[in-house]
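Trainee: following is a predicted model, sequence given first.
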Amino acid sequence: MHWILLIIAGLFEVGFTTCLGKANQSQGNTFALWIAGFFLSLSLSMYLLYKATSGIGAVPLGSGYAVWTGIGAVGTVLIGILFFKEPVTFWRVFFIFTLIGSVVGLKMVSH
């Protein structure tokens, strides 16, 4: 259960970075809505990270934080490529896969 919470927390991290990117491109009421989404996603992400790394059977804090940031980093890069027209280069894709491999490796070696 803790790992599921951690994955959802990572997805909310992608949500808050996406909202931040959209807020930077907006103004007026649209800006306010994206900022509200940013703060809501940020709060949920932090709360779920806390829940995933506390209690009996929790994910170790170091591993949890690394996985959380890894999900956020990979997800944010993918959102940037798909929705913000960021460049797709060999090295970006290579390091995304390296990061995914590291996250999977941490899951495999955590108790």
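Mentor: Looks like it came in fine. In this text the structure is predicted, and so the values were computed from the model without any measurement. Residues are numbered from 1 along each chain as shown.
Trainee: only C-alpha atoms for contact and neighbour calcs from this point on.
Mentor: Noted.
Trainee: pull out the buried residues from the helix ranked longest in the chain.
Mentor: When the chain is parsed with DSSP state H, its longest helix is helix 28-52. Judged by neighbour count (16 or more other CA atoms under 10 Å), helix 28-52 contains these buried residues: 31, 34-38, 41-46, 48-52.
Trainee: alongside the first one, take a look at this:
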Amino acid sequence: MAWLTLFVAALLEITWAIGLKYTDGFTKLLPTVPTVAAMVGSLLLLSQATKTLPIGTAYGVWVGIGAAGAAVLGIVLFDEPHSAARIFFLVLLLASVVGLKVTSGH
């Protein structure tokens, strides 16, 4: 159950990271409210997951999924650069997340 909680926390991290782009520096109320809610939810779920998962593993997986997801959505939604090198490093990041999960012992 901790891994599922961590995964949902990471999805919420992606949500708030992308939401930041829409808040315009927290000056727009409508995108700010769900963005802040996603931040709070993400951190609460991360803290729950760390009750049973090692902090280094949980945090690394949370950050890795969040960063990769935000980067991919940045490419899709905001036409950010998508060079072969960038895609390679995103795949490498996701491989690292899988490696942390596999070697966590949980």
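Mentor: Noted; the coordinates are in hand. Owing to the predicted nature of the structure, the values given are computational and were not obtained by experimental measurement.
Trainee: quick one: TM-score?
Mentor: After superposition, the two chains reach a TM-score of 0.94 (TM-score structural alignment, normalised by the length of the second structure), with 105 aligned residues with a CA RMSD of 1.4 Å.
Trainee: can you tell me what sits against the longest helix of the first structure?
Mentor: For helix 28-52 of the first structure, the surrounding residues in contact (CA atoms under 8 Å, 6 or more residues apart in numbering) are 1-3, 5-6, 8-13, 15-20, 22-25, 58-59, 64-65, 68.
Trainee: where in the second structure does the very next helix or strand once past that helix fall?
Mentor: Downstream of helix 28-52 of the first structure, the first helix or strand assigned by DSSP states H and E is helix 61-83. The aligned range for helix 61-83 of the first structure in the second structure is 55-77, by TM-score structural alignment.
Trainee: and the gap between Thr103 of the second structure and Thr57 of the second structure?
Mentor: Separation of Thr103 of the second structure from Thr57 of the second structure (CA to CA, to the nearest Å): 9 Å.
Trainee: of these two, give the one with the bigger neighbour count.
Mentor: Thr57 (17 against 9; other CA atoms under 10 Å).
Trainee: how about the more buried one: what's its closest non-neighbour residue?
Mentor: Leu100 (5.9 Å; CA to CA, 6 or more residues apart in numbering).
Trainee: what does that neighbour align to in the first structure?
Mentor: So, by TM-score structural alignment, Leu100 of the second structure is matched to Leu106.
Trainee: neighbours around that match, how many?
Mentor: The burial count for Leu106 of the first structure: 16, using other CA under 10 Å.
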